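1. Coordinates for the following, if possible.
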Amino acid sequence: MTHVNVLDPGASPLDYYGFELRRHREAAGLTQRQLGDIVNYTGSLVGQIETARKLPTPEFSERVDAALGTGGLLSRLVALVMRSQQPAWFQQVAELEVRATEIYSFDTHMIHGLLQTRAYARAVLGALDQSRLDDRTAVRVARQKIFEKEKVPIFWAVLSESALYQEMGDRRTMREQLAHLLAFEDNPRINIQILPFSAGAHAGLQGSFDVYRFADDPPIIYTEGYGSGHPTANPDTVVDCSLRYDHLQASALSLRDSAELIRRLMEERYGEQHASDGGPVA
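-> The predicted model follows:
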């Protein structure tokens, strides 16, 4: 008789997801392999997710919901699973992102997590720690599901020009990342401005920060250190950082000029180069 691992659905969101996946699969009379064949994943992966040894993805959840007729249950649960897998110190911030009606970010040296491609995020997260890199990358990218909500929050990013030059991964990764930024060019709710080197001394010299605004709660300012996050609703801090953000937006390039700078760097710095024999080089 095959031993079936018994999950405690109350142990964690990941365990609860696995419990529900197994319950609905068995109710449908399918083996792990049969379900895997239907949704184009391996039966082994289905088993690993059922036993909380592997993170499900939104894509996996959508396919299984459709195959098992769960009414979108797993797609709703996967958002909780992803947030629960964030570092403990960041989970509160991930919740702020979900609740916020407006998010304003200033970043000094890399692209904000809500705007990162999978390859860029993987390069950032793997700089010092290669463990569970696929899962940690999936968790970061899953935060971007807030842009698929019925009412997308207003997101405004001011990026230092240095973030466009700091090469994460390889040149292809950076080219794809800059192209991803340009994909928001015509989206009025997701706006990207570049703070150019020519701005000189500016209001963000003390470092990156985010401003979260909500429908019914006071704004929150978030700053980050090594392995720690610092959200605060202190009114003086909110006023100070809001003023700083106004000055950063005023010093930054316009939305159109920002897009042109991104486009130019994408081609000139990260575009395909050619060897002397005419063939492309990486």
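2. From now on I want contacts and neighbour counts done on CA atoms only, so please keep to that.
-> OK.
3. All the strands of the chain, residue numbers only.
-> Counting by DSSP state E, residue ranges of the strands within the chain are 102-107, 154-160, 190-195, 209-213, 220-225, 228-232, 273-274, 280-281.
4. Now do the fifth one: everything it contacts.
-> Residues outside strand 220-225 that contact it (C-alpha atoms under 8 Å, 6 or more residues apart in numbering): 93, 208-213, 229-234, 237-238, 241.
5. Just the buried subset of the residues you listed, please.
-> Applying 16 or more other C-alpha atoms under 10 Å to the contacts of strand 220-225, the neighbour count classes 93, 208-213, 229, 231, 238, 241 as buried.
6. is it possible to export those to JSON lines including distance to Glu260?
-> JSON lines is the format used below for the buried ones among the contacts of strand 220-225 (distance: C-alpha to C-alpha, whole Å):
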{"residue": "Val93", "distance to Glu260": "32"}
{"residue": "Ser208", "distance to Glu260": "23"}
{"residue": "Phe209", "distance to Glu260": "25"}
{"residue": "Asp210", "distance to Glu260": "25"}
{"residue": "Val211", "distance to Glu260": "26"}
{"residue": "Tyr212", "distance to Glu260": "28"}
{"residue": "Arg213", "distance to Glu260": "29"}
{"residue": "Gly229", "distance to Glu260": "33"}
{"residue": "Pro231", "distance to Glu260": "34"}
{"residue": "Val238", "distance to Glu260": "32"}
{"residue": "Cys241", "distance to Glu260": "28"}
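7. Kindly indicate which of those lies nearest Ile262.
-> For those, the residue nearest Ile262 by C-alpha to C-alpha is Ser208; the value is 19.9 Å.
8. which residue packs closest to the closest one, ignoring adjacent ones?
-> Ranked by C-alpha to C-alpha, 6 or more residues apart in numbering and with sequence neighbours excluded, the top spatial neighbour of Ser208 is Asp107, at 4.7 Å.
9. who's in contact with that neighbour?
-> Contact partners of Asp107, counting by C-alpha under 8 Å, 6+ apart, are 157-160, 163, 207-209.
10. for Ala163, same thing?
-> When contacts are counted by C-alpha under 8 Å, 6+ apart, Ala163 touches 107-111.
11. Show me where the stretch 1-150 of the chain has its helices.
-> In the stretch 1-150 of the chain, the helices defined using DSSP state H, counting those that start in this stretch lie at 13-27, 32-39, 43-50, 58-68, 73-84, 91-99, 118-125, 133-142.
12. Which other helices and strands does the first one contact?
-> Just to be clear, that refers to helix 13-27. In terms of contacts (3 or more C-alpha pairs under 8 Å, 6 or more residues apart in numbering; DSSP states H and E), helix 13-27 is packed against helix 43-50, helix 73-84.
13. run this one through as well so I can compare:
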Amino acid sequence: MDGRFRESPDPMESMWAWLAYDLRFYRLKHGLSGDRFGRIIGVVRSTVSRMESGELKIDEKQAMALDTHFNTGGHFLRLLTYAELGHDPDWQKQYEIFEARAAMIRMYNGQLVPALFQTSAYARALLVSGRWPDIEGAIAARLARQELVARPDPPDLWVLLAESVVDWPVGGPEIMREQNAHLLEASELPNVTLRVVPKSAGAHQGLDGSFRVIRLPERDVAFVEAPGGGRLILGTAEVQAYGVRFDRIAAEALTPGASRDLIKRIMEDMA
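-> Next up is the predicted model:
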């Protein structure tokens, strides 16, 4: 009954891996098929398989449903809570899975151009400075991700960039001019709304760091970036809080047209 299910990750790798492992452990312990287990949390068999492999995450309601069904005393909800609070070593992999499935992405970047809009030269300059072990492979991966921006059914992309993102000469003036020209081109796409938060805005909620709010078919999730990693957020209240934060930062941003004008002036100053 379990032959087509993928293996769960090593539970010692992270809290998320432990949670995925225990989904499979409890299912097999109680002799449940993927279909029967899925009915407990309101998903189909294939989704159960993806949850057990760590590809998809359970949410708070699903954790509570499992705790009620198996009478665990809150085991799954506790695992989910601590997984959301902790650093996720696989955050980039999980983020890219959600990114590919997104109907809409709202992103705020306070330091760097988002990977979806980086030129190869800009990406190379960043990776070289960070002493990345496989620079060519990383560049190829970023360029492959960018295909979703202009695919036949692309997600809506709402992009807020701090002025310093387009003003900081990563790789030197020539590379940065090329990068800003690429941003201008991307901003003309019908599914991309790009706005710059000017330095004159002063203090605002984006100074705490970069983040994403992703709308999936079944729910919204958020990611918060951190040095060397990131954190996945699934809790409804916290995800909504990041949505409000995005809106408040957007209230300080220039209009799309004024943002393009500012980027053009910065490009002229780099000449």
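14. Any idea what the TM-score is?
-> Once superposed, the chains reach a TM-score of 0.65 (TM-score structural alignment, normalised by the length of the second structure), with 183 aligned residues with a C-alpha RMSD of 1.4 Å.
15. farthest-separated two in the contacts of Ala163 of the first structure?
-> The farthest-apart pair in these, when distances are taken by C-alpha to C-alpha, is Thr108 and Ile111, at 8.5 Å.
16. residue in the second structure matching the residue nearest to Ser208 of the first structure?
-> Mapped onto the second structure by TM-score structural alignment, Asp107 of the first structure lines up with Asn109.
17. how many neighbours does Pro188 of the first structure have?
-> 10 (other C-alpha atoms under 10 Å).
18. Aligned to it, what sits in the second structure?
-> Matched across to the second structure, Pro188 of the first structure falls on Pro190, judged by TM-score structural alignment.
19. okay, and the host helix or strand of Leu23 of the second structure goes to which residues in the first structure?
-> Leu23 of the second structure is part of helix 15-29, with elements assigned from DSSP states H and E. Counting by TM-score structural alignment, helix 15-29 of the second structure lines up with no residues of the first structure.
20. which parts of that helix are buried?
-> Of the residues in helix 15-29 of the second structure, those buried under the neighbour-count criterion (16+ other C-alpha under 10 Å) are 15-24, 27.
21. do the same with stretch 141-160 of the second structure
-> Residues of stretch 141-160 of the second structure classed as buried under the neighbour-count rule (16+ other C-alpha under 10 Å) are 142-143, 145-146, 148-149, 154-160.
22. re earlier: with respect to Phe197 of the first structure, which of the contacts of Ala163 of the first structure is nearest?
-> Nearest member of the contacts of Ala163 of the first structure to Phe197 of the first structure, counting by C-alpha to C-alpha, is Thr108, at 11.2 Å.
23. Could you check how many residues crowd around that closest one?
-> When neighbours are counted by other C-alpha under 10 Å, Thr108 of the first structure registers 20.
24. What of Gly171 of the second structure?
-> By the criterion of other C-alpha under 10 Å, Gly171 of the second structure has 16 neighbours.
25. Give me the aligned partner of it over in the first structure.
-> For Gly171 of the second structure, the equivalent position in the first structure is taken to be Gly169, counting by TM-score structural alignment.
26. quick one on the thing from earlier: what touches both of Thr108 and Ile111 of the first structure?
-> Contact criterion C-alpha under 8 Å, 6+ apart; residues bridging Thr108 of the first structure and Ile111 by contacting each: 159, 163.
27. one step back: the match of Asp107 of the first structure and Glu60 of the second structure, how far apart?
-> Distance, Asn109 of the second structure to Glu60 of the second structure, using C-alpha to C-alpha, to the nearest Å: 28 Å.
28. How about Ser120 of the second structure?
-> Distance, Ser120 of the second structure to Glu60 of the second structure, by C-alpha to C-alpha: 39 Å.
29. and if you look at Phe117 of the second structure?
-> Between Phe117 of the second structure and Glu60 of the second structure the distance, using C-alpha to C-alpha, works out to 33 Å.
30. Likewise for Gly257 of the second structure?
-> Here Gly257 of the second structure is placed at a distance of 41 Å from Glu60 of the second structure (C-alpha to C-alpha).
31. Those two: which is more packed in?
-> The residue with more neighbours, out of Gly257 of the second structure and Glu60, is Glu60; 16 against 12, by other C-alpha under 10 Å.
32. To which residue of the first structure is that one aligned?
-> When the first structure is aligned by TM-score structural alignment, no residue sits opposite Glu60 of the second structure.
33. Please go through the first structure and pick out the longest helix.
-> For the first structure, the longest helix by residue count, based on DSSP state H, is helix 235-251.
34. and the direction of that one versus that of strand 220-225, what angle?
-> Angle between the axes of helix 235-251 of the first structure and strand 220-225 is 80 degrees (criterion: axes from the mean of the first three to the mean of the last three C-alpha atoms, to 10 degrees).
35. excluding its backbone neighbours, what's nearest His247 of the first structure?
-> Residue nearest to His247 of the first structure in three dimensions, not counting chain neighbours: Ala203, with 6.3 Å by C-alpha to C-alpha, 6+ apart.
36. Distance of the alignment partner in the second structure of Thr137 of the first structure relative to Ile105 of the second structure?
-> Matched to the second structure by TM-score structural alignment, Thr137 of the first structure sits across from Ile139. Relative to Ile105 of the second structure, Ile139 of the second structure is positioned 22 Å away (criterion: C-alpha to C-alpha).
37. Please apply the same query to Arg260 of the second structure.
-> Taking C-alpha to C-alpha as the measure, Arg260 of the second structure falls 20 Å from Ile105 of the second structure.
38. ditto for Asp208 of the second structure
-> Separation of Asp208 of the second structure from Ile105 of the second structure (C-alpha to C-alpha) stands at 19 Å.
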